[in-house]
Structure formats: C-alpha cells, structure tokens
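Student: I need the structure of the sequence given here:
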Amino acid sequence: MSATSDRPAARVVCLDRDGRVLLMHWYDHVSGLDVWEPPGGGIDPGETPLEAARRELTEETGLPGSAVLDRYVEVERDFTWLGVRYVKTECFFLARFGTSRPAIDPGELTEEEQRAYLGYDWAEELPEPIEPPELAKVVERLITDRR
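Tutor: Coordinates of the predicted model:
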C-alpha cells in the first residue's frame, strides 16, 4: 500500500510562438511507467502558487519565471509517482514565449528529478501518457479564460 500526499503544487503550461506546449518527460522507477507533463512541482512553505510556478519553471527548464502570467486554472489531480499517491488540486499557470521552441536547460533538477528525467519536447500534439489526462482542456481554458 502506498502513502498518500496532498502537498500543494503548481504547474506551468508553456506555449511557444507557434502554439506548441512544453512537456517534460519523466520515468517512474517504482512503477516502470513514463509520463509527459508540464513543468512544475511542490509549493514551498511561505510561497504563493504563482511564486512556486515561477521558481519551478526556472529550476526545471532554465526559462525565465517572469514569463509566468498571474492567470491559472485549478485542476483536480489523482496520480501515483514513485509509490506515493497524490490527491489534490493544483494551479496550472500560463506562460507564453515569442520564439519557436525556446532552448531548455534543466540545470537545477533535484537528485530525484535527475534520475527520473528523460527529456522534453515542444509538442504540437499531446503525447500519451499525459498528466493530467485532460491537459488539452486545461490548455484551452488557460488560452480562453480572461481572469
């Protein structure tokens, strides 16, 4: 039986000039599965979701955190990673880049992330398996919502 965590987290949907979505590719050594998902991660104590999204974007991709807009949609998540089940609501923020496929430098990954990291892609179409499974709807909401 796996542990359960509700640690708050924030993610960033990055769109390049041509509307491609930046996805990070990870390998779960416990389950043997690999998954694609937008960059992001846990919110540290005292951080706002926006601050965490900006920090995580820079740590995982080398892209400027300042590109993350103060606009998000809440996404219900229920997934298992490295033997821990995560059940929570995450904020997914939007970042837009004016160039095609900006260069990525995942130079600040944690040791755990380095072991799991398989690469990245500026995807024209969302690959499988994708987390969250409804990512296409999340992207659409971020693009059309004007909060």
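Student: only C-alpha atoms for contact and neighbour calcs from this point on.
Tutor: Noted.
Student: what about the lengthiest helix in the chain, distance to the chain center?
Tutor: Of all the segments of type helix in the chain, defined by DSSP state H, the longest one is helix 49-61. Distance of helix 49-61 from its chain centroid, counting by CA atoms, centre = their mean, to the nearest Å, is 9 Å.
Student: helices or strands up against it?
Tutor: Applying 3 or more CA pairs under 8 Å, 6 or more residues apart in numbering; DSSP states H and E, one finds that helix 49-61 contacts strand 9-15, strand 40-42, strand 68-81, strand 84-96.
Student: one more sequence to fold, the one below, so I can look at both together:
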Amino acid sequence: MSKADLPYRPCAGVMLVNRDGRVFVGQRVDSTLEAWQMPQGGIDPGEDALTAAIRELGEETGVAPDKVTLVAEAPDEFYYDLPDDLFGKVWQGKWRGQRQRWFLFRFLGEDSDVDIDTAHKEFRAWRWADPSDLPTMIVPFKKALYEAVLTAFQPHLAASETR
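Tutor: A predicted model of the protein is given here:
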C-alpha cells in the first residue's frame, strides 16, 4: 500500500506555557536525536480532541488538569507526513502521518508538578523553551507544523509576555 492510500492519524497537541512565557518541551525516550517536542498523542475512538489533549498532557508530563487553564484552540487542523525512512515502521504502518488539533494551555503549577516518569513514559528529559526556538528544536519533518502552531497561537503568546 502506498503512503497516499493511508489516512492520517487523529492527534491532539499541547503547547503548555508557564508564567514566564516559556513552553514545555521534552526529549522522546524512543529517539537518540537531540530533538525536543511538545506533548501530543492520538485521539482515542469516541474521544474529543480537548479531552485527548488533557489526557495526553497528564500521561506525558504528569501535569494534572487542575494545574492548567485553556487559553486557545488552533482554528484549523495541522497535518504532517512521515518521512520515507519512518513510513511503515511506526503506528504498525496504519497511518501516513498525523492530523492534529492543537491547544494552548497556561501552566498554573510549579516545576515540581511536572513528572515525566509516568506510566506512559515518553520523555527522557524536559525543559522550558522560548517559543521562537521551537521550529529549530523539533525533528525536521515537523518543522513546518511547529511554525503553523506558533503562528496560530502568536497573539496569545505576545499577550502572555506582558501579563
């Protein structure tokens, strides 16, 4: 089956911004790359994107729902295709890439409320990053996606800097 014949995996992504206007990023446990990414994951059958985003945030960062507040939802879905070297190797070869709904959350907690050593451990390290650095930190095939997410949330990020 060719890549063009496969659907996109439905997914939710989270841009988690702290009081200083910096964004949570983690390094995946299943990659040796120095790349960093924001929390994201699949939307389960029957689950809406916001519920999936909150669930994935908890599964990947240990951050409880009462430690965040929703600021914005990106107006459109974003898509990316897997590069040829990963196509057929991830997600049991069922998807050509992902279609993602993105949400911007303000982090209300403290760094001690973040615990990446979760039951669904996905990150080996985490830190807060400047939003403008995100496209250079992600794996190259997701760079355009991260630029689109940044563009969608830019009005809210600028407002958060002045608080």
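Student: can you list contacts of the longest helix of the first structure?
Tutor: Helix 49-61 of the first structure is contacted by residues 9-12, 39-44, 63-68, 70, 91, 93, 104-109 when judged by CA atoms under 8 Å, 6 or more residues apart in numbering.
Student: apply 6 Å and report the result again.
Tutor: Helix 49-61 of the first structure has contacts (CA atoms under 6 Å, 6 or more residues apart in numbering) with Ala10, Arg11, Gly40, Ile43, Pro64, Gly65, Ile104, Asp105, Pro106, Glu108, Leu109.
Student: dump these into TSV; add distance to Glu134 of the first structure and neighbour count as well.
Tutor: Formatted as TSV, these follow (distance: CA to CA, whole Å; neighbours: other CA atoms under 10 Å):
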residue	distance to Glu134 of the first structure	neighbour count
Ala10	16	28
Arg11	14	27
Gly40	16	26
Ile43	22	21
Pro64	26	14
Gly65	24	20
Ile104	24	16
Asp105	27	14
Pro106	25	20
Glu108	28	14
Leu109	26	17
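Student: can I get those in a markdown table including distance to Leu57 of the first structure?
Tutor: Converted to a markdown table, the contacts of helix 49-61 of the first structure look like this (distance: CA to CA, whole Å):
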| residue | distance to Leu57 of the first structure |
| --- | --- |
| Ala10 | 10 |
| Arg11 | 8 |
| Gly40 | 6 |
| Ile43 | 12 |
| Pro64 | 7 |
| Gly65 | 6 |
| Ile104 | 10 |
| Asp105 | 10 |
| Pro106 | 9 |
| Glu108 | 10 |
| Leu109 | 11 |
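Student: and the helices and strands packed on helix 49-61 of the first structure, which is most packed in?
Tutor: Most buried of those, by mean neighbour count (mean count of other CA atoms under 10 Å): strand 9-15, with a mean of 25.
Student: in the second structure, what residues pair with that strand?
Tutor: With TM-score structural alignment applied, strand 9-15 of the first structure matches the range 11-17 in the second structure.
Student: once aligned to the first structure, how far is that stretch on average?
Tutor: Aligned to the first structure and superposed, stretch 11-17 of the second structure gives a mean residue distance of 0.5 Å (mean CA distance after the TM-score superposition for the first structure).
Student: ok now that stretch, how far from the chain's centre?
Tutor: On CA atoms, centre = their mean, the centre of stretch 11-17 of the second structure falls 4 Å from the chain's centre.
Student: run through who's touching that stretch.
Tutor: Applying CA under 6 Å, 6+ apart, the external contacts of stretch 11-17 of the second structure come out as 23-24, 39-43, 49, 53, 99-107.
Student: please redo it, this time with the cut-off set to 7 Å
Tutor: 23-24, 38-43, 49, 52-53, 57, 98-107 (CA atoms under 7 Å, 6 or more residues apart in numbering).
Student: have a look at how far, on average, the host helix or strand of Phe24 of the second structure is from the first structure.
Tutor: Assigned by DSSP states H and E, Phe24 of the second structure belongs to strand 23-28. Overlaying the first structure shows strand 23-28 of the second structure at a mean distance of 1.0 Å from the equivalent residues (mean CA distance after the TM-score superposition for the first structure).
Student: for that strand, name the packing helices and strands.
Tutor: In terms of contacts (3 or more CA pairs under 7 Å, 6 or more residues apart in numbering; DSSP states H and E), strand 23-28 of the second structure is packed against strand 8-17, strand 123-129.
Student: so which of those comes closest to Tyr79 of the second structure?
Tutor: Nearest to Tyr79 of the second structure, of all those, is strand 8-17, at 7.9 Å by CA to CA.
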